[in-house]
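S.K.: Mind looking at a prediction? Sequence and model below.
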Amino acid sequence: MCKLFIEADPALWQTRLKSVRLNGFSTSVRLENLYWQVLEEIAQRDGMSLTQLLARLHEELTFAHGGVENFASFLRVCCGRYLALQLEGDVPRDLGTPIRSLDADAILAREAHRNGRVLSSAA
């Protein structure tokens, strides 16, 4: 079992630091290359650059929750959810389908149902 993970390309878990401008401030985000690859794919689906995606996510997260405690962790979770939602069939594997065109409320409701949760009306 472990060989499947251990023998993977070591470049996938090497980290890269990227400088970005979020809310008018320059900052850096350090993630493993695998996460950068997934974020690039998400950005490309919606015709954005990686920097534009990061800025949009940060802005919307700040608006929705009032702040961002650990943006790198949030980005890792975004990548994991994106891949999990693809496996569930909620996000098409067809990269020509933009994320913004999907019915987020319906996807969140299905995900909550699968996890035995009930969404609040504020979601």
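M.R.: Alright, I've got the coordinates.
S.K.: Please make it C-alpha for all contacts and neighbour counts, starting now.
M.R.: OK.
S.K.: Would you map the helices across the chain?
M.R.: Here the chain has its helices, by DSSP state H, at 3-6, 33-45, 50-65, 71-88, 104-114.
S.K.: do you know which of those helices lies nearest Ser19?
M.R.: Nearest to Ser19 among these is helix 50-65; the distance by CA to CA comes to 8.8 Å.
S.K.: which other residues reach that closest one?
M.R.: Helix 50-65 has contacts (CA atoms under 8 Å, 6 or more residues apart in numbering) with 20-23, 39-40, 43-44, 67-68, 71.
S.K.: Drop anything exposed from those residues.
M.R.: Among these, the ones that count as buried by 16 or more other CA atoms under 10 Å are 20, 22, 39-40, 43-44, 71.
S.K.: and which of these is nearest to Leu87?
M.R.: Nearest member of the buried ones among the contacts of helix 50-65 to Leu87, counting by CA to CA, is Leu39, at 16.8 Å.
S.K.: also this one, for the comparison:
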Amino acid sequence: MCRLFIGADPELWLSVTRSLRIDGAATSVRLENFFWWTLEDIAARDGLTATRLIGKLYDESRNEGHDLDNFASFLRVCCGRYLSLQLDGLVPTNKSAAISTLDADAILASEEKNYRERQSSWEKSHVNNHAA
């Protein structure tokens, strides 16, 4: 099982710091290549650069009142959710489908339902493992 993960190209987890401007201020974000490449994929679907996508995510997150103290973690979770939503069939794998055209509310509702089902399964597994 672990061979699938440890046999991957080490370049995937190489950390890279990129300088960018968010809200007019110069800053930097450090992420592993895997996450940079995933952000580039997400951005390209809407004709954006990764830098522009990050700026939009920052602005919209701030407008929603989210705590942005650990913005790099937020970006990693965005990448993981994007890939998970594709696996669940909620976001098309066809990269010509712009993210901005998708029904975000319907996707979020389905994601929440899927998450609750998984959480229930994890909790049952955890209880069963301790009972054994």
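M.R.: Okay, I see it. All figures in this text were calculated on a predicted structure; none of them were measured in a lab.
S.K.: Report the TM-score for the pair.
M.R.: The TM-score (TM-score structural alignment, normalised by the length of structure 1) is 0.91; 117 aligned residues with a CA RMSD of 1.2 Å.
S.K.: before we move on, the earlier item: quick one, which of the helices of structure 1 is packed in tightest?
M.R.: helix 33-45 (a mean of 18; mean count of other CA atoms under 10 Å).
S.K.: which helices and strands does it pack with?
M.R.: For helix 33-45 of structure 1, the packing partners by 3 or more CA pairs under 8 Å, 6 or more residues apart in numbering; DSSP states H and E come out as helix 50-65, helix 71-88.
S.K.: can you redo those helices as CSV with distance to Leu102 of structure 1?
M.R.: Converted to CSV, the helices and strands packed on helix 33-45 of structure 1 look like this (distance: least, CA to CA, whole Å):
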stretch, distance to Leu102 of structure 1
helix 50-65, 16
helix 71-88, 12
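S.K.: Aligned counterpart of Thr51 of structure 1 in structure 2, please.
M.R.: Structural alignment (TM-score structural alignment) places Thr51 of structure 1 against Thr51 in structure 2.
S.K.: Any idea which of the helices of structure 1 gets closest to Arg16 of structure 1?
M.R.: For Arg16 of structure 1, the closest of the helices of structure 1 is helix 33-45, at 6.4 Å, according to CA to CA.
S.K.: Would you check which pair of the contacts of helix 50-65 of structure 1 lies furthest apart?
M.R.: The largest distance within the contacts of helix 50-65 of structure 1, taken as CA to CA, falls between Gln44 and Gly67 and amounts to 25.8 Å.
S.K.: Counterpart of Arg76 of structure 2 over in structure 1?
M.R.: In structure 1, Arg76 of structure 2 lands on Arg76 (TM-score structural alignment).
S.K.: if I look at that match, how far off is Tyr82 of structure 1?
M.R.: Distance of Arg76 of structure 1 to Tyr82 of structure 1, given as CA to CA, to the nearest Å: 10 Å.
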